[in-house]
Structure formats: structure tokens, C-alpha cells
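# have a look at this prediction, sequence included:
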Amino acid sequence: MIESTELTSGWTVRPASPAPGAPAGAKKWKLPATVPSVVHTVLLENGRIADPYVGQNEELQHWVGRSEWEYATTFTHDPADSRRTELVFDGLDTVAVVRVNGQEVARTFNQHRSYVVDVTDRIRAGANDLTITFLNVRDYAEGIRAAAGVQPNGNPEPFQYVRKSACNFGWDWGPNLVTAGPWRPVSIRRYDTARLHTVRPSITTTAAQEPDGGLPARGEARIEVDVEVARAAGAAARELTLTIECGGRSASVLLHPGSTTARAVVELSDVDLWWPHDMGEQPLFQLTVTLQADGRRLDAWSKKIGFRQFELKPEPDEAGSSFVFAINGIDIFVKGANWIPDDCFPSRITEDRLRQRLTQATAANMNLLRVWGGGIYESDAFYELCDSLGLLVWQDFLFACAGYPEEGPLYDEVAREAQDNVVRLMHHPSLVLWNGNNECIWGFWDWNWKQELDGRGWGRRYYTDLLPAVVAELDPARPYWAGSPYSGDPERHPNDPRHGNVHIWDVWNQDDYVRYADWNPRFVSEFGYQGPPNWSTLTRALEPAELDLDAPAFQQHQKAEDGGAKLQRGLSAHLPMPSDFQEWHFLTQVNQARAIKFGIEHFRAGWPRCAGSIVWQLNDCWPVVSWAAVDGDGRPKPLWFAIREAYRPRLATVQPRGGSLALVLVNDSARAWEGTVGLELLSAWPPAAADGRALPVEASGQFDFRVPPRGTVEVPVPLEMQETGLPSAAVLAIRGADISGSGRLLYFFGEDKDRITTPARVTARSIRVPDGIDVTVTALTVVRDLVLQADRLDPAASVSDQCVSLLPGESHTFRITTVCAGEDSPALEAWCRHPVLQAVGLKEDGIGAPAPYYGSGAPRQSVPGPV
């Protein structure tokens, strides 16, 4: 039987060759360490560097990534043990020399691969020394650049010359923290006779279509398992038996003497289908592969799999060519986000942390995450959680925003890396698409690469030849797409909105967010808008004096080119100018939320021509001003709440149509959506007294509607309800069951910078409840984007809603989950004070104690969710 022992403790780390800038005496360091880790985490744990996420500390640690480092430990060997002995490295970052008892046994050049080293003939009885020396990765990359020639790249760091996470060298949302170390487990493995070397399950599912057009529940499945076996010395003549088992069925095949490969097949009927979480359940089944000899079990591989049919449909039509995902025969609208590494030091990302982050994705009604090509192939736990949570995964191969050499050692490294990861991940039902690169094909077309390259290769061979060949050979049941963006034809512009998938970045970089409406794409796999992290995340990283747009430490946490000016441009188009940093923080968060909600609703209203929206980005890796919905400390920003609303299964949105307005009803569910909608055109001019009186109704009406399953319906808004003759302060109120989380939505005709002539006013009260605090806010005026920043009082607090808009007389109750609810908690009224409670146009003196309702009849409907 195989025996594997993980080498986690007993390691030491020392700088084998400290770079200039290293602290005095660093050469003598010998620091205790555990594995997995990287040098930065070891130095942090031993107090040798300051937290690079805080202030300007990032600039103080660049010597770490320019030094050589040695990890060392020992392991023992029993001389009576004659089994083959292997060292297994699940991930070495990146250029490493492995020695056993002073003898070199391996050199590695790729963070994204695993390595197995046979050390049977290198070990001795008793203690054995194992050292891993991590060389200066920049020196290696510069050597490749000198040999292969300079390739285009917007980042001065040489990330494309080494198979290492590109964003590790810094990005427009991430710090430059060049890591080194055994970032994934190291183990010692012993076996006799034989072991499983690779197990490759290819799963084909056919969904049984329902006669009424409903979602299929069951299907037929075929599991083909290709296995490669490693035989120990002297075992070539042994006959081996391979058995696969799944769903109560099994199959066995013999491996005759000398044979190292075999295929076994199991067919299953009437299996439960796996679905994304917003469409159905996620049944998982254990697939077990066992290797035996003479009835004795030698090795086993066991993973959970699921049965689902998936098809990517890039089909020509009258508008160009589609880019549609079909699950179990059902075309879906992709409601996704892009995923980056959740920490600059991935070795400290736990399964619990991943579960929290991925649950935040599903709670925001997302059904897909795209693992971006400038990061890493994620851990097994990531994909297992996506399987169980019902999150589809679009997986990039790891190329991003640069030309990549096609010659020399990199080509072979890319091939082995792709083979390793395709085989490792192909059993996951959540994984639906392999994608060749991020923005590399687009870069060749539009970023002035052609003149710089002068005919040299830039990576196209990877995307059009090598990678599709690897997928076709090893994972033929899963589709491959050459790039993001890509139009499906190498002779067609890769970001053509009529074909394939596009990235939309001119809006953030150049235009106002309402220009999303100028795009009519088939599928959007990147678009985003910036905003700062939550207050407690920002103040953990910066001192009070550094909370200033011009402070160097603040600018250290804004990596986007001209990011501050772009944020200012976005504010000036829509919102009043902030009077101080606190108001800037609030308004830029709100503007980010509005921008992405506007974009998502526009794209969803374009269904079925537009079949997907993947926001840039879900998460952050550190405290930074960025495009993320969840900040670097794991706190949802107002953007997250806006995405949750915009990705609801049933969406009502007001959209321009032919110079007029229409209410577009989008139904992603499997059942028809029927109901009645009421519309009211309300006048907010001249400004009503700040006493909660209802706004006058200028026009009203209602209509019945029916939206078919996975369909859309457009209803023109009557002309008399389109602000005819009224100033821009008018509001269109739309009410109906399931219209939004609150049962009604508001459409504002004017921009807040023009509409707000007097401050907003509310009353607020808070009470303790069993799991926290309830804060009820009642509007005395029109109030837009009411936000409760609970983390200002308790960094661990969470809040039920954000970005709530109210009409005069309406109320909303925020539920705050907090441990600060006992005797030592902040005073109850603190949860109602500015700036904990903020809204557009709401000043510190605009929050009063609860007052009687002055409108006619009963108070207006309480609004229980974001609108």
C-alpha cells in the first residue's frame, strides 16, 4: 500500500544570498518555518518585515524578492524499507534547486506545476537533509528575455518570461510582492509494486429533455477513466488490476506485465443532474479508482464528480455570432464575476476563507466565476467548493496582457503546466470552460505590439495550437475558447461586440458609466468601475493622517493609472462634489455601485442577444482602491449589494428604447413570471417640506404582465409618465410583487448633482435584537442610496442591505449582525449617527429622532431591501 507523509513542520529558512537593501545581519538569519509558506509569510511570522499591506511598507520589502532563499528540513529513512521513495512537490515558487544530502536531485522553473522526484538511490539510513534553494526569479526571467527578445508588456516587470503568477509582480490593483517558497504541500511518498500516476476521468452526460420544456432532472452518463501507472523497480512483470466504481456500478480491467496505461468505462442511467445553484441541486457522486496486485490494494484515487451537460454555443446568426452557455440543454444568462488570487500570499488562504468568499458570490446571485489568467490555478478546495455550491467556473490558462515568447524552455513548461492542470481539474462539474488567455490577442491587435514584435511570435501558438490540442487530447468533453476577449475568428477583431465575448474598459478609462448603454455585445467577460474599500479596511491599512487623496500612503493603495482623476470624473457627472475625505469615500463607493448596476441591467435587458455579464472583479488581495465588490479584508462593499439586486433571478429595469423609455422585465427562472405593475410619476419639485409628506402624483397607471421562463418582456412607459413638463427632480415609482427586493423600484430622471437643492433628511432609531442591532430609518425627503457603514463601529459587523432609496414617509430597517451588542457596546444611538449612516445629500444634522408620520392615511410601505 502507498504511504504518504506531508512534511509540514521542522523547516528553517535563511537568505542564501541577501539582496541589496536587506537588513543588517540578515545573512545570519535561520528562521523557523512551516510548509506550505512563502518567504514573506515566514518573515512576517518571525517579525523580520513589517506588514506590506500597511501604509507604504510595500516599498520596504523589494529586497525579499531579489534575494536567494533556502528552505531546509530533515526526514528519516528506515534501512529495512526497500520501497521506492519519492519527494512530491505540489507547488514550488518558482526557480528552485532541490538537494538531498547535498546532491542536486531536481531544478524547477514553474510555479504552476507539481513535481515528483525519485530519491530512492539518494537517501541514507537515518536522517536525510532536504534543502530547496529558491533563486532570484527576476534574474532567471531577465535571462529568458535576453535570449528570446523583448516582448510587449505594459508592466516594466518581466513576468511573461517565467511561469509565475503575473500579478505577483504588481498589477493595477495589486502590490509588487515577488514571492518565493514551497507555496503548496511537500510530502514524501513510499510504495512498492506500482502506484497511480495520473487519473483522467472524462464524463459525458446527456440530459433527458422534459416534454413540457421544463428543466430536466435526470440523464444518462458515461465515465471513461484513463489511467497511467508508475511501476516500481522490479515490478514490470506483475499483472495489475484497475477498478473504477461510481453510482453503484463498477468495471475492472487488467494491466498486463509491462503495461502502464489502461482505460475503464462505466455507464450510468437515470442519474440526478448537477445544476448551477440558481437552477437546481448539486448532487455529487464518489468516483473511486483502485489499483491492485494479487488481490492486494496498492493505491486509490477518489474524488466527487457530478453529471451535467454543458455546451458553448458560438453560433452565427443575423446579428453576428453568439456566445451562449447551455447547461443540461438550457440556455442561460451568465451572471458572473472575475476572480483573482484572494491574497498576495496564497499559502495562507484557508478553505474556510474560500468558503466565505464563494458563498458571498452565490449570495450575490452570481452563477459563475472566471479564474483570471494573471493569477494562479486555484487550489483543489476552491473547485470542490464551487462543485458543492453550484458555481460555474471559467478557467483561464495563465497568460495576461503581454506578449509571451514561443521559443526555448518556456514552450515546454507551458505544455507540461497545461497537461498537469487539465488532468488535475477535469473531474469537477463546476468547471465548464478552458480559456486560452486574458487580453493577449486583443493586445496584439490594438496595443501597438506589431511594430515592436517585427514578425516574432508573441504567444499565438499557445492559444491556437498548443492549448486547444492539450484540451482536445486530455479533456475532450469540455470546450476551449482562445481568449478573452475573442471574436471566434483570428482574422476578426477580437473585441468586436457582434461576435464572441468582449471586454469593456473605455467606460472606466475614458467615459461616463451611462456609455455602457452604447454597447450591444453578445457577452461581456470584463467590465468594471472603481471604488475604495470599506472604512475599517482602509483605516487598518492607513493612519488617520494618511486618509487624504494626496497622501503618499493613500496613493500607494491606488494602483490604477490616473485612478484618482477617473474617480473624480465619474463623480462630477452624477453626484455633488464631496466636502471632505469621508464624503469622498462614501460617494465613490456609491458611484461604483450605481455604475455596475447600470451596466448589468443594460446587458441583462439585452437577453437573448447578450448572454452574459462577468463583472471585474469579485475580490481583492489586499486593502486597495479597486474594482472589487468584496474588499481585501473580505467585507462586501456597496457594490456587492448592487450586484445582488442586479443579478436577481427576476429583474425589472427601466431602459431607453427608441428615444423613449420601457420597463424591461427579465425572467431567469424556470417558471413564468406573472403579475401586475403599478406606475406613478411623482413630482419632487419644488422640494417638499422635510416632514415625510408623500410626493404629489402627476400621473399613474398599471398593467398586467407575463414573462415566459428564461424570457424578457418590454413594456413602453406611457409618455405622460416620462417627466413631460416636469423638472429633472421627478421620480418614476414602479410597484409590484417581485419587481425588486423591496417590491418597488425608483427611476430618477435627474442627476443628484442637479436634483439636490436642499439636504436630505431622515429620522432613525435603533433597538437591540437577539443577533445584533436593528436600525430603522424613515425618510422625510427623497433619500437616495442610504448606506449604513456598520464596520465603523464594529469591524466584524455585517449589515443586511446597502444603497437603499426611499420616498418621503417610507421606512427601511437595516439588520446589523454584530458582537458589539452587550454592555460594552457602542450606545444605541451611535448606529444612527452620521457618518455611520449616510445617504446622498444627507448631512450630519439631517438625521433626527423618530417623529410622527405626517402623510395622509397609513405610513407608506416599509422598504425591506435594496432598490
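Alright, I've got the coordinates. Residues are numbered from 1 along each chain as shown.
# only C-alpha atoms for contact and neighbour calcs from this point on.
OK.
# so what's Q286 closest to, chain neighbours aside?
Leaving aside its chain neighbours, Q286 sits nearest to K304 (4.5 Å; criterion: Cα to Cα, 6 or more residues apart in numbering).
# run the chain-centre distance for the host helix or strand of the one you found.
Here K304 sits within strand 296-305, counting by DSSP states H and E. Its chain's C-alpha centre and that of strand 296-305 lie 31 Å apart, by Cα atoms, centre = their mean, to the nearest Å.
# by contact count, what packs against the helix or strand just after it?
Scanning forward in sequence from strand 296-305 by DSSP H and E, the next helix or strand is strand 310-313. Applying 3 or more Cα pairs under 8 Å, 6 or more residues apart in numbering; DSSP states H and E, we find strand 310-313 packed against strand 324-327.
# now for the helix or strand that the strand it packs on is followed by, which elements pack on it?
Per DSSP H and E, the first helix or strand lying C-terminal to strand 324-327 is strand 330-332. Applying 3+ Cα pairs under 8 Å, 6+ apart, one finds that strand 330-332 contacts strand 324-327.
# got the contact list for the strand it packs on?
275, 308-314, 331-334, 523, 611-612 (Cα atoms under 8 Å, 6 or more residues apart in numbering).
# what about the nearest residue to D668 once chain neighbours are set aside, how many neighbours?
Nearest non-adjacent residue to D668, counting by Cα to Cα, 6+ apart: R710, 4.4 Å away. By other Cα atoms under 10 Å, the residues close to R710 number 21.
# try this one side by side with the last:
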Amino acid sequence: MDLLRAGLLEDMNWRDNEQKQQWIAETDWLYSRQFNIEEDFFGCQSILLRCEGLDTLADILVNGQKVLHADNMFRTWEVDVKDYLHVGVNRLEVHFYSPVPYMTERQKERSLPCWNSYDPRYRGKSWLRKMPCSFGWDWGLMAVTCGIWRDISLVGVHRARITDVAFTQKHCNGDVAIDVTARISRVKGQNLHLVARIGRNGNDRIIANDVELPYTDATLPLVLEEPELWWPNGLGKQHLYTLTVELVDGDSNEIIDVWQKRIGLRKLELDRHHDQWGESFQFKINGVPFFAKGANWVPADILIPRLTRDDYRRLIGAAADANMNMIRAWGGGIYEQDEFYECCDELGVLVWQDFIFACSTYPTFDDDFMDSVEAELEDNIRRLRHHPCIALFCGNNELEQGLVADSWNERSMSWSDYGRLFDHLMPKLIARLAPQIPYWPCSPHTPIGDRRVFNDPTCGDAHCWDVWFGGRPFEFQREWKHRFMSEFGFQSFPELRTIESFTEPRDRNLTSYIMDYHQRSAGGNRKIFAYLLDWFRMPSGLDETLWLTQVTQAVAIQYACEHARRAQPRMMGTLYWQINDLWPCASWSSIDVFGRWKALHYLAKRFFAPLMVSIVEDRILQTMAVHVSNHLLVKKQLLCQWWATRVDGTMLGGGEMKVEAEPQSDMQVDIFDCADQIKKHGERDIIFWAYLFDGDDIVSANFQTFVKPKHLELLDPQIHVDVAAGDQDGEFTIFLNANYPALFVRLQIAGVDAQFSDNFFALDGSRERRVTVRPKEPLRLEELHKKLLVRSLVDSYAANE
């Protein structure tokens, strides 16, 4: 990042520049600066140098004297440096060492098998506590970072300071009892007090407690009568309280130190109980089971310090906008920045938090490694445990999926060494430091029977890659009977403007060297096109081809997520891979590296909607089954309508039913027999539609066909478009109708990024659709008229015919 800012490094996204920059990982680096110390600062009894993030092998020198050696990117390092400082100008130096020689030497001691190894220099990466995906992954570049990635500060301690604050909450009859335990580091003096306060919206409803501190820690009980609780997105509001703990001098009433965090009052559980299908895997919030829906999260930039709160707010906001209530922070990245969790708290997006171990074996037999990992875990559990968004701590990603065996070999580590970290150390630390947060050793994990048999449909969670890696048809996902789907996915390309950001015109062929270079999943582009051509006609031109890969991806994930909702309560969660990118490339993301929503993210907003109608076709029985799903916590009185049409919109019959949808449930409302229509018109001439109404409002709409869309003889839909100013400044309303059914209607504003309220939807030819849009740059109404592009599935191939 510093080399880029200084103009000494080329853009890592551009073409194959990644290859030119691997020398950075093989180079040592020196950061240095001068700083001034005033004389009164030396009145402190101790002066701590606090390094919150050093990446990764580093010696720290103060005025030429070595005070610390760091070897873990994820730890906070502290050392008393008062004896090394003087009044006036001082010098701090941080010497970073290339990780390559270290990894090479340690790998000679014992080779650590791993997946996702893209360069032989980096095969010993698991010897280091460093962001795994910086060494490359199957959706990202190799950029082995180095440097200061979180703040460095000097902390002066006069008499004492607060070193740790933890709290537990107990919910009973609408009240919440909070026990706040604070620990201090005392330098000198007596008569110290701890004061705990909790309040919200300024100073309303403050509850306070004050105790004398005879030792180094104390517990302060607080009771809130009928407080407002914190709920995940879609289930209620995200009420946040401010918890403050002050260390006070009892003689002078001077505040010596303050700890302050925003917290949420909620009871969250991982509920595992015996049921008719085996053992449940479901989350409960404030006593209520709910369906978890969302996606997996990877670091949003390979250069983490570039990310701002606005970046996190935009991405987490997009998750919430798509009706997600959970994100899995995947174990191949980092323990995210504080802003990430703060945004999740505010928006009601729960976090399944992996510890940073993924797709590799680890030297848990090495005591120094384990000591460093223990300190890392303690630091991060303490940092994250107060956030209401933290739903679960998970030990690792996919180690139990083939990287563990009875003994060490060329592919696996031993179960005994695996257990030392994931079955013993981690649960012990969580029980001590965060006893109210559930722990899960691995994703996926089979808790009953043989844990080597991953993806057991009777218990635990699953990573199902039957489609992408297994080559199964999209429809196969309807066979899933798992209890919780924590990972699955399908790839697509980003849109043309994103492609243009890293290519020259000569590269813009999907089989070019550069396009292949920006595809890191072996055979990925072949898989994309194999499925695209299975579902859709050959598209015309690069732009339409890119969009159609996104529609293919969206259909793949829609099949899985709608099935998961119909399988509730047997299956109680689905998190697709993945929501975001850190590199412009072909990937599984639903939002590209520039924050542009792909078709998948728009469809996710619909298939994760609180109230949803879905349809299951049966070509053998020639029927369409209509389902209604309710993910709210209240019963809903709804109206469901369904009908079949020909591709020209001619009505072939239908029905409707008033539906009493129970909370957190799915119900089949009808099976519509299409045999007569198929006999008369053929299955290639039929589209089946379903709408769900809450009062006069359409809350969900869907369609289904008996054949793949490529075999439908769709007509030019003749879409009519009008645009008007919206209710808010900078917002517009688009009105759309069509003479004939239109599938996957796509809205764009030429050359302008924009957020649409809906996109890639269907028009049945009889009903107007309204869409709001907010361009990301100011536009006049007449400009929007000129720049607005409206396309449908027919347009993707019309030029070829």
C-alpha cells in the first residue's frame, strides 16, 4: 500500500501485474519515525508501546534498542518501554523480515500439507500466523503483505489501568441481569473504585453500580427492567446500549481509565436437540428459533488498511438490503476490523466467526506456535465478545474435510495434534472468556458418529459443492437434507465495466490469457459455460455473455436457497459462497470488487425475503407445486395467486388461496396440474407464475417453467418504460410493462453505477412493475431517460438469430 501511494508499484489488479510483485514477499523492510516525548509524560509509572497489528515477522527497536520480536499478525503486542525513552526526540523502528526464508526452514522440519498452494515458495505458510489468502486463493491474487496494519501507540499508566472487561447477561421475565467483571493492572496506590453504567440514547435510563476495588478485579451487577432487546435483521430492531466502566481514584474522584462499548441485550443460542431427522442445528434468538440466511465473507481488500467504515457499511448494508441475517467471516482471511462488527451490530447481521485456520494442516505439536496461537485467540475473543452480532466461534474451515487422519502423512495431520488446538485449547478459552458464545470446532463438522464423514444429513453443518466441483445439475440441490448449509456456490463473471478496469481491449475475449489469468478455480470458465449453455441459448457479444453468466449463477443459488426454505425446519440455515470480492475476477461473489451488485444479489433479495412464494416443477407428473414461506416472528394472513400462461401471455388457468402462514415456517398451498395444458400446447409453451400479497402489496413474485429457458420460444416482450422523479432527492421511479412475458429483465444506466430496488425480474405481460433507482452520480430526469437501458432474456441471444 505504501509503495502504491509512493508511485513505486503498479496496480495489482491490472492484467498480470501480480506476477511482477512477488519480490515484495522476498524482501525485508524497515519502517522508522521520530516522535517527541514531553517531560510530563514521564510522570507515568510505566509507558507501554502497544502494537495492535504487525504483519508479520518483525523486530521493534526504540532508540536503537530491541524491545520486542513479533511473529503473529493477529496479536496485540505490548511492552513497557519507559526505560528506553527520553525527553525530546525519540526514534521507533520496525524491521520486517521476509516470511519466505522462515517458511522454507520450518517446512524442512516438517512439511505441512495444505490446499490452495499456488507458488512453491509459499507452501510453508501454515507455519506463520498470517492472513492465509494473501498467499493466493481460488478467487484472489497472491500478494504476501508486510507492514504495520493496525495502530501503534504509547500508553501512559499513572496508577492503574483497566486491562479487561467481560460481562454476561441473564434474561428472566423480561428483565436482564448483567454481571460486569473488570480487571485492572495496578501500578501503585490504594482506594480505587470501579463504576459501571449502562444507558442508551444519551443518558436516558442509566443504571449504575460502584464498588471498591481491594484486589485486581471485581464484578458489578446491573439489572435492567424490561429493556429493549437486540434482534437480527428482519426479526426486530437493533437496540444498542452503551456500557461504560470507569476506574476512579477514591480520594480525588478523578477518572483514571475508561472502558466503553456498545452492546446489545439478547440471548442467542445454538440449539442442538434430538428430533425426527437426527440432531437439529439451529440458532435461537431471545428464545425463538429462526432460519439463518446469508453468505460467506472474505476480506474486502487484500490491503486491509485501505478499507474505511464507509466500505464496510456499504457491504454489510448490501447484505441487510438483501434480507440476510448472518454472514460467515471465513477462516482464510482475518479477524475483521472493529468497524466490520460495529456495522453488523447496527444492521442486525449476525457473524459466524471462524478462527483464522483454513484448508491446511498446522504445527500444533510445536509449543511456541501454540503459545502464540493461545495469545492470538485470547486477544480476539476479548476484542469481539461484547458484540451482539457474534453468533458463534468456529475453530476452522474444512480441516475435517480431508486434512486430518489417524497419523501425519503427505496429505493430513493427526487427529491427536488436531484435537490439541480445536478440541481442547479453543473450547477451554471460550468457556473461560466468552461462555455465552457457542463454539463449533470446524465447518463442516459432524458432531455425532464418525466426524470424518462430513456433510452428514442428520446433524451438524455442511459444505455442499455438488454443482460447482461435482458437476451435478442445479436441480440436484433439491435433494439436500442437511441441517444447516454453511457453504456452497457457483461462479460468474463481473460486468463489462469491471472487466475493463483490468484489461486492455485485446484482452476482452473470455478465452484470452488475461481473462484466464483472472480465473483461479481450475477449469472454472469451462464450468461456467457448460452450465450456461445447459440453461440458456448462446449469447451474442461480450456484454450479454457476461450478464448471462450472472443469471446462470443466480439461478443456481436460487434453486438451493428456495429448497432450503421449503425444507425448514429440517434445514435451518443457508449461507452461500460468497458475498464479496477482493480482486476483479471470475468468482462466486454476488457483489464484485467495486461494490456492483451481480444478478445473484438481486435474486438473493427476493429468495431471502421475509415472505416468499416458490414453485417446484415436476416434469413427470406435469405439476407445479406452490409454496409460501414466512420468516417473520408473527403469523401472517396472506393471499397467494398462481396461474399458467403461454409464452405469448395467453392465460391457461390458475387459482388462489388465502394463506395463514405460521412464523418461521413453509407450507405447500397447492399442486397445480398442468397436464391438459401441456397436452394441448406442449411444455415449451408454458410459463407458470405465482404472486404473494400482504393486503394490497405484492411481497413476492416468482415464475417457473417445465423446460430450460433456452427451449422456450419467447417473443420480443415489447417492454414499455416510463421514468419519473422519486420521493427523495436523487431518486427516480421506473415504470415497466410488457406486451408479452419477459424473463430476467435487466436495468442499467449506461456508464453510471446505480442501486435498483429490484433487477433481473420477470414481467408476466399483464401487470406493471415499479422499480426505484438511485444513481451514484447526480442525473437529471432527461439524462436518465437517455441512459436507461432495459433488456430481457430475449436480447441476450436475439442478435444471433
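Nice, I can see it. As the structure is a computational prediction, the values presented were derived from the model and not from experiment.
# my read: R328 of structure 2 touches W352, true?
Yes - between R328 of structure 2 and W352 there is a contact at 4.4 Å, judged by Cα atoms under 8 Å.
# the two: who's more crowded?
Taking other Cα under 10 Å, R328 of structure 2 and W352 do not tie; R328 has more neighbours (26 against 22).
# a strand runs through the more buried one, doesn't it?
Yes - counting by DSSP: H, G, I helix; E, B strand; the rest coil, R328 of structure 2 is found in a strand.
# just to revisit the earlier point, what's the match for the residue nearest to Q286 of structure 1 in structure 2?
For K304 of structure 1, the aligned position in structure 2 is R262, judged by TM-score structural alignment.
# so A670 of structure 1 is in which element?
Counting by DSSP H and E, A670 of structure 1 is found in no helix or strand.
# in structure 2, what residue corresponds to it?
Structural alignment (TM-score structural alignment) places A670 of structure 1 against L633 in structure 2.
# how close does its match get to D676 of structure 2?
40 Å (Cα to Cα, to the nearest Å).
# neighbour count: the two, which is higher?
With neighbours defined as other Cα under 10 Å, L633 of structure 2 and D676 compare such that L633 has more, 17 against 11.
# next, the contact list for the more buried one, please.
235, 663-664.
# again, but for G573 of structure 2
Residues near G573 of structure 2 by Cα under 8 Å, 6+ apart: 282, 291-293, 483-486, 564.
# not counting sequence-adjacent ones, nearest residue to the aligned residue in structure 2 for R416 of structure 1?
Using TM-score structural alignment, the partner of R416 of structure 1 in structure 2 is A375. Spatial nearest neighbour of A375 of structure 2, excluding adjacent residues (Cα to Cα, 6+ apart): R75 at 6.8 Å.
# isn't L618 of structure 1 up against V630?
Yes - shown here, L618 of structure 1 and V630 form a contact pair, counting by Cα under 8 Å, at 6.0 Å.
# out of the two, which sits in the busier spot?
Comparing L618 of structure 1 with V630 by other Cα under 10 Å, the one with more neighbours is L618, at 27 against 24.
# just give the number of residues close to F382 of structure 1.
F382 of structure 1 has 17 nearby residues by other Cα under 10 Å.
# if you drop the residues flanking it in sequence, what lies closest to it?
Distances taken as Cα to Cα, 6+ apart place L354 nearest to F382 of structure 1, at 6.5 Å, with adjacent residues excluded.
# now do the same for the one you found: its match in structure 2.
Residue correspondence to structure 2 (TM-score structural alignment): L354 of structure 1 is matched to Y312.
# and its match, how far is that from P299 of structure 2?
For Y312 of structure 2, the distance to P299 of structure 2 (Cα to Cα) stands at 10 Å.
# which residues are contacting stretch 116-131 of structure 2?
55-56, 71-74, 100, 103-104, 106-107, 111-114, 132, 135-138, 332-334, 356, 359-363, 369, 373.
# buried ones only from the residues you listed, please, as a ChimeraX command.
Filtering the contacts of stretch 116-131 of structure 2 down to the buried ones (16 or more other Cα atoms under 10 Å) takes a single ChimeraX command:
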select :55,56,71,72,73,74,100,103,104,106,107,111,112,113,114,132,135,136,137,138,332,333,334,356,359,360,361,362,363,369,373
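# quick one: which of the contacts of stretch 116-131 of structure 2 sit in helices?
Judged by DSSP state H, the contacts of stretch 116-131 of structure 2 include 100, 103-104, 106-107, 369, 373 as members of helices.
# list just the nearest of those to S512 of structure 2.
V100 (31.9 Å; Cα to Cα).
# aligned to the closest one, what sits in structure 1?
V100 of structure 2 maps onto R138 in structure 1, by TM-score structural alignment.
# give me the distance from stretch 347-367 of structure 2 to the chain's centre.
Worked out by Cα atoms, centre = their mean, stretch 347-367 of structure 2 lies 14 Å from the chain centre.
# cool, and stretch 337-351 of structure 1?
Its chain's C-alpha centre and that of stretch 337-351 of structure 1 lie 9 Å apart, by Cα atoms, centre = their mean.
# cool, and stretch 772-781 of structure 2?
Stretch 772-781 of structure 2 has its C-alpha centroid displaced from the chain centroid by 28 Å (Cα atoms, centre = their mean).
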